[in-house]
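Novice: Pasting the sequence and the predicted model now:
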Amino acid sequence: MAVLPRRDFLALGTAAAAAALLPGRAFATIPTGVKLHGLSAFGDLRYAADFKHFDYVNPDAPKGGQMNFAPPNSTLNQSFLTFNTLNSLVLKGDSPPRTELCFDSLMASALDEPDAVYGLLAESVTLSQDRNGFRFSLRPQARFNDGSPLTAEDVVFALKLYKDKGHPNLSKALRHMTEAVAVDPVTVNLTFNGEQSAQNILSVVAMPIVSKAFYTTNEFDASTMKPPLGSGPYKIGRVAAGQTVEYERVADYWGSDLAVNRGLYNFDRIRIDFYLDRQAAFEAFKKGDTHFREEATARVWATGYDFPALKDGKVVKREFPGEKSPSMQAVALNQRRPQFRDVRVRRAIANCFDFEWIQRVLFFDSYERSHSNFERSDYKAEGLPSPGELALLEPFRAELPPETFGEAVMQPVSDGSGHDRKLLGAASKLLAEAGWKRAGNFVVNEKGERLRVEMLAEEDGLVRIFTPWAENMKAIGIDASIRQVDSTQYEKRQSDFDFGFNMLAWSIGATPTADGLEILYDSRMAKTPGQRNYPGTESPAIDALIVAAGKAGSRIELVTALRALDRVLRARLDWIPTYYLANHRVAYWDMFDFPEQKPDYGFPVETLWWFDKGKAAKIGKG
């Protein structure tokens, strides 16, 4: 845990609290009027302008082979279980993971730096004197995969399109953009209103650039199985709707020799098969139909990897270090429903989650207990608030729970019995204080209405975790039930906030942006379909702390703002933290090679690893 210098805390004393919440100067340490090869929220870049490749790649990795890949993460409207559209850029429909491989962006992230991007489509970027304007000089050789040039007009078209019709995560990040102009075919000017954070532009430059010509003749916001025209290292190949998608490497990809791409995108083909049932997906891996799998079920990891291919050495089972990024897995109680608005009710329900029993019986002691929305990072609050945190919190003391200003709130520890009488007794007392009185087997309010909690689940693994939680709720009179629905219905109910109790696992990035924080916590997102403010949080204090984080001029200021935010979230219990996994649990058929030193801020095996012909031949996969 990083220790912050006392002088930096004191610099944010009470008298400076209001100033700390006001917009600051984005990229204050970066020179203006100079062409830059990269950007970082706080100025420092690891790689010089003439770098040849990222340190975490093998620049000589061979091209070829195929990886049948089970993706462990997704973005925007992507689904793990099925798909009914190839358009991942809008809210409508379920698309397959990794469609982003088909598109290039203005700049690309470095996975060994927490907040740095380097030129991809853009050869350079120049900041205006007021730091609200960005001039991108595009690479003249940039091409779409049909050979047509990718120009400034495409960049402008794409960003304006997203702002108007794109997935809410895209349109929200562009709300501060006031102008996008194609100065000439290779020059783009983007202008912002001055309210954006330094991190905001890092989100914008990572957005996929689509073809103006393609979407002039094809409807952008349609749910369609027509492959889009891209410019990236892969294109969509064979598709069986809802079952299989293949991404084929573009042999003459225009950007293959760029420093940001060298050593990446090595497989000729990446195939994703979709299984509605987790066990069926595991059986496909055991047979070799799937080549790489990150195991999400502790029971299977502990007891299921005893099949012949693993015993014969054809399959490798190992763990890789997790990222140095905050980890969030938590439950939201939907405060749009009145029964969940009282924090005492939320605390009572939290008391019914017996992590210690689940850890022993279901998790085989493989998980860690979450207490924070920023586990595994310096942003997790510890102990009493620092002077800097207090400076940010004091203006909102009247609004915030008293616990905000004490020791950072921790989740209760049970006796591991699965039915801790002390915790359940405390939960019953909290319900009574909140006005829920026992009437027979249930607690009811003054109108005689039961306290109902419907737990929304998409797959069997969650049902197993929710079942003991529900049983403890029933023991204290809550009418708890579990509703398991299919993937399409699950995504729709999430997007429409049509649930009472829902779990979310979320990666917020090593340097959380205001945009990313707003998706989860900002008051405006409580009423915006498709966002992840599942609890319906509406708090001026939280909104102000997000602004403070977005305007941080140094990592020290960012850490201070996020620790203060963490204290508020934990005291309010908008999200009930559950558990997290410290490492990646991975199994793969021994036909790949990779750099042994994993980057700190990502684990994209499908783009970083490569096919090893010799290994594949030895296990009969050549």
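Specialist: Nice, thanks for sending it over.
Novice: hey, let's count contacts and neighbours off CA atoms from now on
Specialist: Fine.
Novice: got a list of what the most centrally placed residue in the chain touches?
Specialist: If you average the C-alpha coordinates of the chain and look for the closest C-alpha using Cα atoms, centre = their mean, you land on Ser507, 3.2 Å from that point. The contact partners of Ser507, taken as Cα atoms under 8 Å, 6 or more residues apart in numbering, are Ser325, Pro326, Ser327, Met328.
Novice: hang on, the last one packs against Gly509?
Specialist: It refers to Met328. No - using Cα atoms under 8 Å, Met328 is not in contact with Gly509; the gap is 10.5 Å.
Novice: how near is Gly313 to Glu407?
Specialist: 50 Å (Cα to Cα, to the nearest Å).
Novice: for Ser487, that is, sorry about that
Specialist: In this structure, Ser487 and Glu407 are 40 Å apart, going by Cα to Cα.
Novice: okay, Met328 and Gly509: which has more neighbours?
Specialist: When neighbours are counted by other Cα atoms under 10 Å, Met328 comes out ahead of the other of Met328 and Gly509, with 23 against 18.
Novice: and the more buried one, helix, strand or coil?
Specialist: Reduced to three states with DSSP: H, G, I helix; E, B strand; the rest coil, the structure at Met328 is strand.
Novice: Give me the number of neighbouring residues for the spatially closest residue to it that is not a sequence neighbour.
Specialist: Of all residues not flanking Met328 in the chain, Asn373 sits nearest, at 4.9 Å (Cα to Cα, 6 or more residues apart in numbering). As a burial measure, Asn373 scores 27 neighbours (other Cα under 10 Å).
Novice: ok, now Ile476?
Specialist: Other residues lying near Ile476 total 22 when counted by other Cα under 10 Å.
Novice: Make sure Leu569 is indeed in a helix.
Specialist: Yes - following the definition three-state DSSP, Leu569 is counted among the residues of a helix.
Novice: and it, what is it in contact with?
Specialist: With the criterion set at Cα under 8 Å, 6+ apart, Leu569 makes contact with Asn373, Trp575.
Novice: What of Ala571?
Specialist: For Ala571, the contacting residues are Pro401, Pro402, Glu403, Thr404, Ala408, Val409, by Cα under 8 Å, 6+ apart.
Novice: Ser327 now?
Specialist: Applying Cα under 8 Å, 6+ apart, the residues contacting Ser327 are Asn373, Phe374, Glu375, Arg376, Ser377, Ala505, Trp506, Ser507, Ile508, Tyr580.
Novice: you'd agree Arg175 is up against Lys163?
Specialist: Yes - the pair Arg175 and Lys163 passes the contact test of Cα under 8 Å, sitting 6.8 Å apart.
Novice: this is the comparison structure:
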Amino acid sequence: MRPLNFPRWCRIGAIITLVLLPVKGLADPSHGIAMYGDPALPPDFVSLPYANPQAPKGGRVVTGNTGGYDSLNPFILKGTAPWQLRFLAAESLMGRNWDEPFTLYGLLAESVETGPEREWVEFTLRPEARFSDGSPVTVEDVIWSYDVLGTEGHPRYHGFWSRVERIEQTGERKVRLTFETPDRELAMLAGMRPILKKTQWAGKDFSQSTLEDVPITTAPYVIADFEPGRHVTLHRDPDYWGRDLPFRRGTHNLDEIRIEFFGDGDVLFEAFKAGDLSYIREFNAEAWANRYDFRRVREGDIVKSEIPHQKPSGMTGLVMNTRRAPFDDIRVRDALLHAFNFEFVNDTLTGGRQPRITSYFSNSILAMRPGPAEGRVAELLTPYAEALPPGTLEGYTLPQSDGTSRNRGNLRKALRLLADAGWTVQEGRLANEAGTPMRFEILLRQADQQTQAIADIYSQALERLGIDVRQTTVDNAQYTRRINAFDFDMTDFRRSLSLSPGNEQRLYWGSEAATQEGSRNLMGVRSKAVDEVIDALLASESREDFLSAARALDRVLTAGRYVIPIWTYAVGRIAHVKELKYPDTVPIYGDGAEWMPATWWYEETEE
């Protein structure tokens, strides 16, 4: 593995301390805006710290997705679009520096200004900003984009728009948004909405766009070619308007990015081994250690790179839909957590190489502390003590097994919990007092072999408890439709979290989102305590308040027993052709679409 000039822990500590200082409104237009404090990069910065401004342009890479797609519009609920399009084929007024917890710098906008309490935000467009068809980006395009995304776009855009009191043109290239409620993060979110071309959609229903309706954007890449179910090909726009911006210098270096589609992960991996793909991300430590001993690796044509990061673990595992019985009973969810033999699953599938997620913000300064809640955390949670999940205030840790395949001790605990909830074994099947057997479905994506392997092991344990569990595997399109409609009992779950959690937490776990079709609150959390702690998080004006609110939220969610956690991805793993290079400095957020392939380049290697 190549050596990395990775930011040290003292550096991230200093950054977090800086950004958690009390915020003040921007008195004058600025080149950037931070959630707290001032942007780390000066107005005359040369490039992002993790980009190589001397990186050569050119080259072609091929990557792979599993499943298929039936849309090229990633901004609406309808259909399934290649996930990369949100990151590579769209732009916003501001762009994020992934080497700071949450700071934005001018992209389509040359400057940003806010009111004293961030009750409004105003952006000034760059005069040179252009769509890929050469037409200028106007304030009218910006206002229309906010409106259509907030009303007809994907639900992830609706929450922000509902909190905008008005949007108006305040100058030839100026647009101002005024907010209904005090929330300093809204000014940040305003800078991150994708900007689309209004006239493209004249007379069309944006929410019902088809494969023929490829959104026109301002991004460095445009969709050059596609074949449904087979591939999507992006070309770097040679006339891209922002190629000389400091924010873009050293990024988007590849001339062509082709996305090939495969039926499942095994077929994708074989394509990579054969040289049909340029890189692959590996999420299984056991596979990383043992599966990459093939000829192209041994001969040096393939390089294995490990990418560290300093972000929270987030939550990965199997989520239970509390909108449905029996998952609306926390005793049942607790029993199902005890029945999940993580130690055995981890040893079987990863060789025990990957540590378990212990909470939503584990592996970070935002994680809940062990033992009883204290200080400000206790103050935030105590008013809701009677309604809090057991263990929230007292302290909660995930069940641990003895590592054997039978997991006898935890299964006995699971049976006791189920009995308390009214479920007992009757004629070999678990049933309630009415004699109705407990049965549920684990919904899986067709190409997700790892989760299928986890579910196979887990199902055996559930069957020993007398639970009738079935696994249903569907294609990506059907999976997306069912998830958007909350039509599932249990399914796979992945929620990445940042060092600066904010309004997205409402969409993830807020009560309002629990009933909003297409929201990311898959488990259906409806908790006054969660809602109030998120409010406290957003209203924080000091480092202590921010950390306490995050740790309080972590406690309620973890003790709520909504997800059966698996392992944390403590390091990114990318196997790639030797011609693909990346800068020595890696951002604190590590790997991601806006780092790889966005800051990588192609360089022929001399023999």
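Specialist: Arrived safely. Computed from a prediction, not measured in an experiment: that's the story for all the values here.
Novice: TM-score of the superposition?
Specialist: In this superposition the chains share a TM-score of 0.93, using TM-score structural alignment, normalised by the length of the second structure; 582 aligned residues with a Cα RMSD of 1.8 Å.
Novice: So between Ser487 and Glu407 of the first structure, which is more surrounded?
Specialist: Applying other Cα under 10 Å to Ser487 of the first structure and Glu407 shows that Ser487 carries more neighbours, namely 19 against 13.
Novice: Just give me the match in the second structure for the more buried one.
Specialist: In the second structure, the residue paired with Ser487 of the first structure according to TM-score structural alignment is Asn476.
Novice: swap in Gly477 of the first structure?
Specialist: Taking TM-score structural alignment as the alignment basis, one finds that Gly477 of the first structure is matched in the second structure by Gly466.
Novice: thought its match was touching Val425?
Specialist: Yes - taking Cα under 8 Å as the definition, Gly466 of the second structure is a contact partner of Val425 at 6.6 Å.
Novice: if you count what's nearby, which of the two comes out ahead?
Specialist: Gly466 (21 against 18).
Novice: any idea which element that one lies in?
Specialist: Counting by DSSP states H and E, there is no helix or strand that carries Gly466 of the second structure.
Novice: rewinding a little: list just the nearest of the contacts of Ser327 of the first structure to Arg6 of the first structure.
Specialist: Out of the contacts of Ser327 of the first structure, the one with the shortest distance to Arg6 of the first structure is Ser377. That distance is 19.9 Å, counting by Cα to Cα.
Novice: The closest one: neighbouring residues, count only.
Specialist: By the measure other Cα under 10 Å, the count of residues near Ser377 of the first structure is 18.
Novice: Show me what it aligns to in the second structure.
Specialist: Counting by TM-score structural alignment, Ser377 of the first structure lines up with Ser364 in the second structure.
Novice: and Ala493 of the second structure, that's in a strand?
Specialist: Heads up, residue 493 of the second structure is Phe, not Ala. Yes - with three-state DSSP as the criterion, Phe493 of the second structure is part of a strand.
Novice: Please pull up the equivalent of it in the first structure.
Specialist: Superposed on the first structure with TM-score structural alignment, Phe493 of the second structure falls opposite Leu504.
Novice: what residues are up against its match?
Specialist: Met328, Gln329, Ala330, Val331, Ala332.
Novice: coming back round to it: out of Arg175 and Lys163 of the first structure, which sits in the busier spot?
Specialist: Per other Cα under 10 Å, whichever of Arg175 of the first structure and Lys163 has more neighbours is Lys163, with 19 against 16.
Novice: which element is the more buried one on?
Specialist: When elements are defined using DSSP H and E, Lys163 of the first structure is found to belong to helix 152-165.
Novice: what's the average distance of that helix to the second structure?
Specialist: Taking mean Cα distance after the TM-score superposition for the first structure, the mean distance separating helix 152-165 of the first structure from the aligned residues in the second structure is 0.7 Å.
Novice: centre of the chain versus stretch 579-588 of the second structure, how much separation?
Specialist: Here stretch 579-588 of the second structure is found 21 Å from its chain centre; the criterion is Cα atoms, centre = their mean, to the nearest Å.
Novice: That stretch: end-to-end distance?
Specialist: From its first residue to its last, stretch 579-588 of the second structure covers 24 Å (Cα to Cα).
Novice: For that stretch, give me every contacting residue.
Specialist: Judged by Cα under 8 Å, 6+ apart, the contacts made with stretch 579-588 of the second structure from elsewhere in the structure are 3-7, 12, 49-52, 98-100, 307-311, 599-605.
Novice: buried subset of the residues you listed?
Specialist: Burial of the contacts of stretch 579-588 of the second structure was assessed by neighbour count (16 or more other Cα atoms under 10 Å); the buried members are 6-7, 12, 49-52, 98-100, 307-311, 599-602.
Novice: Which ones among those residues lie within strands?
Specialist: Ile307, Pro308, Trp601, Tyr602 (DSSP state E).
Novice: Regarding the counterpart of Ser207 of the second structure in the first structure, which helix or strand does it belong to?
Specialist: Alignment note (TM-score structural alignment): Ser207 of the second structure maps to Asp221 of the first structure. Secondary structure from DSSP H and E places Asp221 of the first structure outside every helix and strand.
Novice: My guess is Asp221 of the first structure contacts Val90. True?
Specialist: Yes - checked against Cα under 8 Å, the pair Asp221 of the first structure and Val90 is within contact range at 6.1 Å.
Novice: Between the two, which is the more surrounded one?
Specialist: Here Asp221 of the first structure and Val90 are compared on neighbour count by other Cα under 10 Å; more neighbours surround Val90, at 23 against 18.
Novice: The more buried one matches what in the second structure?
Specialist: Aligned partner of Val90 of the first structure by TM-score structural alignment: Ile76.
Novice: Same check on Arg532 of the first structure?
Specialist: Using TM-score structural alignment, the partner of Arg532 of the first structure in the second structure is Arg520.
Novice: Pull the contacting residues for its match.
Specialist: When the contact criterion is Cα under 8 Å, 6+ apart, the partners of Arg520 of the second structure are Arg156, Leu507, Tyr508, Trp509, Ala513.
Novice: Which helix or strand contains the aligned residue in the first structure for the second one?
Specialist: What it means is Leu507 of the second structure. In the first structure, the residue equivalent to Leu507 of the second structure is Ile519, according to TM-score structural alignment. With the criterion set as DSSP H and E, the secondary-structure element containing Ile519 of the first structure is helix 514-521.
Novice: Can you give the distance from that helix to the centre of its chain?
Specialist: In terms of Cα atoms, centre = their mean, the centre of helix 514-521 of the first structure is found 11 Å from the chain centre.
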